[in-house]
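[1] just the structure for this:
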Amino acid sequence: MADKRKKTKIAAVGDIHVRETDRGKWEDYFKKVSQEADVLLLCGDLTDTGRTAEAEVLAQELKSCSIPVVAVLGNHDYERDHQKGIRKALINEHVHVLDGDSIVIGDVGFAGVKGFGGGFDKGMLGMFGEPMIKSFVQEAVDEALKLDGALARIDSEHVDVKKIAVLHYSPIRATVVGEPEQIFPFLGSSRLAEPINRRGVIAAFHGHAHIGTLEGETSKGVKVFNVSKPVLQKEGFDPPFYILEV
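    Here you go, the predicted model:
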């Protein structure tokens, strides 16, 4: 018998880099997203320089968004160590800011982490060498474990839920292609792909790689989308958000 459940339209964008001077700039954008989709994903680098004041501007702009918003923070949001203030400003506007957490909306479960670097496949950095290298790798391991835990909680608490991973850093090499190869290790890590493959995720979204590639897939065939705003603009999306129906 055919599945009669309503499709969920997921809009996604990353790297919007909101500034304190952006008041009023995003209202029409969020209104348009609300008309086109059921859920909006914000895939990190929500602020330009990591200031709480920038997040407060974004929170005000999001008042024009009438659909649920799910977000993760990015490296820019950690720049000034104001990430707690940024999270609070957005949560106060009812944004679901995920950091090893999950949220189920309708029959779709969203698990989110920032992620981290470390490289991909055979070029992935290993846990060997100086303490600074080990700390770098451990951060990537910890982010992958947080993602795995968030996905596991969806499985344990909900039956027949479609799972989406929300990230800032990429879990695969394919969607950062276009960037200088020298910086690939700082754009994502294959460690993030392991829980995505194992937990039955149907799609993953990330940002961070501004001149990367829109679409790729993991070794198990899970679709991965680089929805960095500059990538979407390069691909002709106007306004720049990507929609996936699940």
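[2] alpha carbons only for contacts and neighbour counts from here, please
    Noted.
[3] next, count neighbours for residue 126.
    14 (other CA atoms under 10 Å).
[4] next, the second sequence, to be compared with the first:
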Amino acid sequence: MVDTREKIRFAAVGDLHCRAESAGNLRALFTQAAQEADALLLCGDLTDYGLPEETHVLVNELSGVRIPVIAVLGNHDFESGMQDEVTRILREAGVRILDGEACEVAGVGIAGVKGFAGGYGRGALGHWGEGAIKQFVDEAIHEALKLESALAKLRTSERIAMLHYSPVVETVQGEPPEIFPFLGTSRLEDPLLRYPVTVVIHGHAHRGYPEGKTANNIPVYNVAKPLLQRTFPDRPPFRIIEVPKPVPEDMRP
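    Next up, the predicted model:
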């Protein structure tokens, strides 16, 4: 059968914060997302404390999903220092974890990275002073370079960038201003200006704002589950993102 659809649909959500006692709480969400979308995108904080037992619960909740699942990790997934084990369990269950890598789903390119903190615009922390400050900034730069490397690999006409931390300040508005520097950094926006994408998704800012734009007018969506539940109480807590069906490379102008 020829696929005549004009859009590819992605269900996006982050900040699941799965715990050992979460068994049975996420399965319905994943089932509905799988019914409405061609792929499921998970934007970090998949677990609450980054523990293998939490990850096994999450994998079990995902066991009925028959569409591709792509994910990035979040800061909570690093909490116990067992992020490699968390990643291994998810990958063995068929979840594609992106950490500076890219993949394709139905011809749509996806670049993923956790990202990091550091602040926005003139308020971004500078690479100056004590070694600890420089190390903090270096981590943000490293994550931005990983995102740039992933984006540079994509040759698709439609591209999605998925992160945990926000690359723009607009989608963290609503959080206390004092913690803005810990919710993301505009250093993550720089690769999105050099390698424009169709849409950007992230989580992390539970009390942020659901929509924003990069400096080059690319839509940015905050898909943190607590934010979606509060902002759209009449909808299931995931965001459906429709991307134009990609144009085959040999048919592009």
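[5] TM-score them against each other, please.
    Once superposed, the chains reach a TM-score of 0.95 (TM-score structural alignment, normalised by the length of structure 1), with 239 aligned residues with a CA RMSD of 1.1 Å.
[6] those helices in the stretch 101-250 of structure 2, which residues are they?
    131-153, 190-194, 225-231 (DSSP state H, counting those that start in this stretch).
[7] can you check which part of structure 1 the second one sits on?
    I take that to be helix 190-194 of structure 2. Helix 190-194 of structure 2 corresponds to residues 194-198 of structure 1 when matched by TM-score structural alignment.
[8] compare the matching stretch with structure 2 and give me the mean distance after superposition.
    Stretch 194-198 of structure 1, aligned to structure 2 and superposed, deviates on average by 1.2 Å (mean CA distance after the TM-score superposition for structure 1).
[9] tell me how far that stretch lies from the chain's centre.
    16 Å (CA atoms, centre = their mean, to the nearest Å).
[10] list the buried residues for it?
    Neighbour-count burial for stretch 194-198 of structure 1, counted by 16 or more other CA atoms under 10 Å, picks out 194, 195, 196, 197.
[11] follow-up on the earlier one: ok, which of the helices of the stretch 101-250 of structure 2 comes nearest residue 16 of structure 2?
    Nearest to residue 16 of structure 2 among those is helix 225-231; the distance by CA to CA comes to 6.4 Å.
[12] structure 1: matching residues for that closest one?
    Going by TM-score structural alignment: helix 225-231 of structure 2 matches residues 229-235.
[13] quick one: contacts of that stretch?
    Contact partners of stretch 229-235 of structure 1, identified using CA atoms under 8 Å, 6 or more residues apart in numbering, comprise 13-16, 207, 210-214, 239-242.
[14] so which of those residues are in strands?
    Cross-referencing the contacts of stretch 229-235 of structure 1 against strands under DSSP state E gives 13, 242.
[15] for PyMOL, write the select line for the buried members of the contacts of stretch 229-235 of structure 1.
    A single PyMOL command is used to select the members of the contacts of stretch 229-235 of structure 1 judged buried by 16+ other CA under 10 Å:
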select buried, resi 13+14+15+16+207+210+211+212+213+214+240+241+242
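[16] ok, back up a step: residue 56 of structure 2: which of the helices of the stretch 101-250 of structure 2 is closest?
    helix 225-231 (19.9 Å).
[17] mean offset of the closest one relative to structure 1 (after superposition)
    Counting by mean CA distance after the TM-score superposition for structure 1, helix 225-231 of structure 2 comes out at 0.9 Å.
[18] buried ones in that helix, by neighbour count?
    Those would be 225, 226, 227, 228, 229, for helix 225-231 of structure 2 by 16+ other CA under 10 Å.
[19] just these now: which is nearest residue 164 of structure 2?
    Looking across the buried residues of helix 225-231 of structure 2 and measuring by CA to CA, the closest to residue 164 of structure 2 is residue 225, at 12.1 Å.
[20] where's the closest one relative to residue 55 of structure 2, distance?
    Per CA to CA, to the nearest Å, residue 225 of structure 2 is found 17 Å from residue 55 of structure 2.
[21] then residue 200 of structure 2?
    Distance from residue 200 of structure 2 to residue 55 of structure 2, by CA to CA: 25 Å.
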